[in-house]
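K.L.:
For reference, the sequence and a predicted model appear below.
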Amino acid sequence: MPYSFLAPALILFTLFLAAPIGYAAYLSLRRVRVTGLGLGARSRIEQWAGLDNYARSLSDPEFLPSIWRVAAYGMIVVPTMLGLALLMALLLDAGRSRVGGFARISIFLPYAVPAVVASLLWGFLYLPRVSPITDLLEALRIPAPDLLSSSWVLWAVANIAVWGGTGFNMIVLYTALRAIPSEIQEAARIDGATDVAIAWRIKIPILLPSLVMTFVFSLIATLQVFAEPMTLRPLSNTISTTWTPLMKVYRDAFTRNDIYSAAATSVVLAVATFALSFGFLKLVGRRAFHQED
């Protein structure tokens, strides 16, 4: 009986997750050998390539810069997003907002907006000719920066991610805060603790497992950034086709029609994501999830 309940989820997992991953790993080890003009029935033969696709992917001069851009993007997005989410969750839990329900919905609502739609909205706000922000700054005689220039585009993309992801992380942290027994906070207040002391010495240590979980989710999302720069790319010539590793995968697969190199890059990214997530959990997991030790 238990297996019959698990069967639908296992079947869906196998068909739509495990099988595509296995097929991508298989393609990453293959290549196509073209003979003649490549027009005959046997002119394109798929054959074993070993690790050649991985070598080409890692030696691509555009691959390493895309990794550094994602690293810089993550250093902006993850601390900012989690810091804002933690601050908002603590303020809502402390009862400072008399419109708690409206505030929670307002903060969470950007997460419900699809990334492509959010990128289009912010993209038009970034364009100097149509942006009301530019008009407002000009009215105040403040020079408006070109947010899609090479100096600002990384911050522009990061802003979209922070705007969209803060609400989700806030809800996760706020839910964990609501699970803290009220007796603990009442005892602290009787002892003379302020709201800041309660947040720093009681709430944040108890929130550590949730903070670790949201950090891992944010790290994975950072490594998979694609929709925001891909949507903004037609609006700016500062975003190349290989601005992020996933954009490089898209270019190789659908522009150059090289699915084998794209599969190899995808496997490299998947392994890097797993290694970073597992390494971080291994580093802080015992302290975060086994505090009773």
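P.N.:
Arrived safely, thanks for sending.
K.L.:
switch to C-alpha atoms for all contacts and neighbour counts from now on
P.N.:
OK.
K.L.:
where do the helices sit along the stretch 101-250 of the chain?
P.N.:
115-126, 132-139, 153-178, 182-190, 195-198, 204-206, 208-223, 227-232, 245-250 (DSSP state H, counting those that start in this stretch).
K.L.:
Structure two is appended below for comparative analysis:
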Amino acid sequence: MTQAVVPVSPAGQTTETTNPRRGDRAGKNRAPRSWRGWGFVGPFMLVFALVFIAPIAYSLYISVFRTQLVGGTQFVGLDNYIRAFQDPQFWDGVGRVSLFLVVQVPIMLGIAMLVALAIDSGRLYGKDFFRISVFMPYAVPAVVAALMWGFMYGPRFGLVGYINEFFGWSIPNPLGPQWILLAIGNIVTWSFVGYNMLIFYSSLRTIPVSLYEAAELDGAKQHHVIRHIKMPAIRGSIAVAMIFSIIGSFQLFNEPSILQKLAPNSITTYFTPNLYTYNLSFSGQQYNYAAAVAIIMGVFTMVIAYVVQLRGMRKDA
């Protein structure tokens, strides 16, 4: 019959070993779960649920109904969504904002990138004043910016009209049907170049100085530093700015809504999906169909932003 071996400590005292079958006795003395963290997160979660989750849930709810003068409110399932996919006015607005996105966003981000690189280069005189001046338009509310540029675009009462009259020129009407989208793109670019410039410039300031010193020792030129050091370092910021710009493009509403009063023949009620949704809801009293259009645009925007984010993460990897 074998005897169990009892481990002995260096001082000659026996030590007890814990039997794994009995479990950890310390677990019985484990402190009770504290809900203190929810006290800090709770207010945010409450506001988030009220201003974000609840409106989306309500929109989903009313989008599967149809309210009529005869028959009242009836459950129609996905009929509103099918109607939206077959609506030429809806797709006209989607195509317009897609064209706006493809043309305006690269121009805006390119200008913002050039300005950020110029400020970060250290060769720009009065860079602090220049940085504030470029960022200043972002502080102007979108409604004020649209009104200001709208009156400058006026062919009879604005800056364009005065230039044509003074010089005898015939500058095309920026508020005309052929140029209105370009005029809106100019307003948006003027407003958001400073915002994106600040994002890029903040990322450029995080690059270690040692990388610049190593490049200088290797004899790298300025364009080599920009291409191989600065651009890879701010790739994540470029992806973030692009996602914000994509979301902003699909949510285009303030500028065409304000300019519609100045150019009623150029901006229709379905000029953008958001403007179309607004007019359906508040002018046409078609709340159910407007909710379906809004849900479709929300999902569409989310998918595009997610694809762009995935591409940015793959490049970073």
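P.N.:
Sure, I can see it. Fair warning: this is a prediction, and the values are worked out from it, not measured in the lab.
K.L.:
if we can go back for a sec, any chance of CSV for the helices of the stretch 101-250 of structure 1, columns mean neighbour count and distance to residue 279 of structure 1?
P.N.:
Shown next, in CSV, are the helices of the stretch 101-250 of structure 1 (neighbours: other C-alpha atoms under 10 Å; distance: least, C-alpha to C-alpha, whole Å):
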stretch, mean neighbour count, distance to residue 279 of structure 1
helix 115-126, 18, 28
helix 132-139, 14, 42
helix 153-178, 21, 21
helix 182-190, 12, 33
helix 195-198, 14, 31
helix 204-206, 16, 21
helix 208-223, 19, 10
helix 227-232, 21, 27
helix 245-250, 23, 21
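K.L.:
Figure out which of the ones you listed is closest to residue 94 of structure 1.
P.N.:
Among the helices of the stretch 101-250 of structure 1, helix 195-198 comes nearest to residue 94 of structure 1, with 7.3 Å by C-alpha to C-alpha.
K.L.:
and the closest one, how far from the chain's centre?
P.N.:
Counting by C-alpha atoms, centre = their mean, to the nearest Å, helix 195-198 of structure 1 is centred 31 Å from the centre of its parent chain.
K.L.:
so where in structure 2 does it end up aligned?
P.N.:
Aligning helix 195-198 of structure 1 against structure 2 (TM-score structural alignment) gives residues 222-225.
K.L.:
For residue 304 of structure 2, see how far away residue 90 of structure 2 is.
P.N.:
18 Å (C-alpha to C-alpha, to the nearest Å).
K.L.:
And residue 181 of structure 2, by the same measure?
P.N.:
Look at residue 181 of structure 2 and residue 304 of structure 2: by C-alpha to C-alpha, they are 22 Å apart.
K.L.:
Now the helices of the stretch 101-250 of structure 1 in JSON lines, please, with extra columns for distance to residue 264 of structure 1.
P.N.:
Formatted as JSON lines, the helices of the stretch 101-250 of structure 1 follow (distance: least, C-alpha to C-alpha, whole Å):
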{"stretch": "helix 115-126", "distance to residue 264 of structure 1": "26"}
{"stretch": "helix 132-139", "distance to residue 264 of structure 1": "42"}
{"stretch": "helix 153-178", "distance to residue 264 of structure 1": "26"}
{"stretch": "helix 182-190", "distance to residue 264 of structure 1": "52"}
{"stretch": "helix 195-198", "distance to residue 264 of structure 1": "49"}
{"stretch": "helix 204-206", "distance to residue 264 of structure 1": "41"}
{"stretch": "helix 208-223", "distance to residue 264 of structure 1": "16"}
{"stretch": "helix 227-232", "distance to residue 264 of structure 1": "21"}
{"stretch": "helix 245-250", "distance to residue 264 of structure 1": "9"}
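K.L.:
Relative to residue 105 of structure 1, which of those helices is closest?
P.N.:
Using C-alpha to C-alpha, the nearest of the helices of the stretch 101-250 of structure 1 to residue 105 of structure 1 is helix 153-178, at 8.5 Å.
K.L.:
just the angle between the closest one and helix 115-126, please?
P.N.:
Calculated by axes from the mean of the first three to the mean of the last three C-alpha atoms, to 10 degrees, helix 153-178 of structure 1 forms an angle of 130 degrees with helix 115-126.
K.L.:
can you tell me the mean distance of helix 153-178 of structure 1 from structure 2 after alignment?
P.N.:
Aligned to structure 2 and superposed, helix 153-178 of structure 1 gives a mean residue distance of 0.5 Å (mean C-alpha distance after the TM-score superposition for structure 1).
K.L.:
equivalent range in structure 2 for that helix?
P.N.:
Counting by TM-score structural alignment, helix 153-178 of structure 1 sits on residues 180-205 of structure 2.
K.L.:
next one: stretch 219-232 of structure 1
P.N.:
Stretch 219-232 of structure 1 covers residues 246-259 of structure 2 once aligned (TM-score structural alignment).
K.L.:
Look at the counterpart of residue 286 of structure 1 in structure 2 and give its secondary structure.
P.N.:
Aligned counterpart of residue 286 of structure 1 in structure 2: residue 314 (TM-score structural alignment). Assigned with DSSP: H, G, I helix; E, B strand; the rest coil, residue 314 of structure 2 falls in the helix class.
K.L.:
gap between residue 314 of structure 2 and residue 176 of structure 2?
P.N.:
42 Å.
K.L.:
Comparing the two, which residue is more hemmed in?
P.N.:
residue 176 (18 against 8; other C-alpha atoms under 10 Å).
K.L.:
roughly how far apart are the more buried one and residue 281 of structure 2?
P.N.:
On the measure of C-alpha to C-alpha, residue 176 of structure 2 and residue 281 of structure 2 end up 27 Å apart.
K.L.:
Kindly report the same for residue 184 of structure 2.
P.N.:
Taking C-alpha to C-alpha, one finds residue 184 of structure 2 at 24 Å from residue 281 of structure 2.
K.L.:
Residue 82 of structure 1 maps to what in structure 2?
P.N.:
Per TM-score structural alignment, residue 82 of structure 1 is aligned with residue 109.
K.L.:
Please, where are all the strands along the stretch 51-200 of structure 2?
P.N.:
Under the criterion DSSP state E, counting those that start in this stretch, the stretch 51-200 of structure 2 contains strands at 65-68, 72-75.
K.L.:
Name the stretch among these that sits most buried.
P.N.:
Ranked by mean neighbour count under mean count of other C-alpha atoms under 10 Å, the strands of the stretch 51-200 of structure 2 are led by strand 65-68, which reaches a mean of 17.
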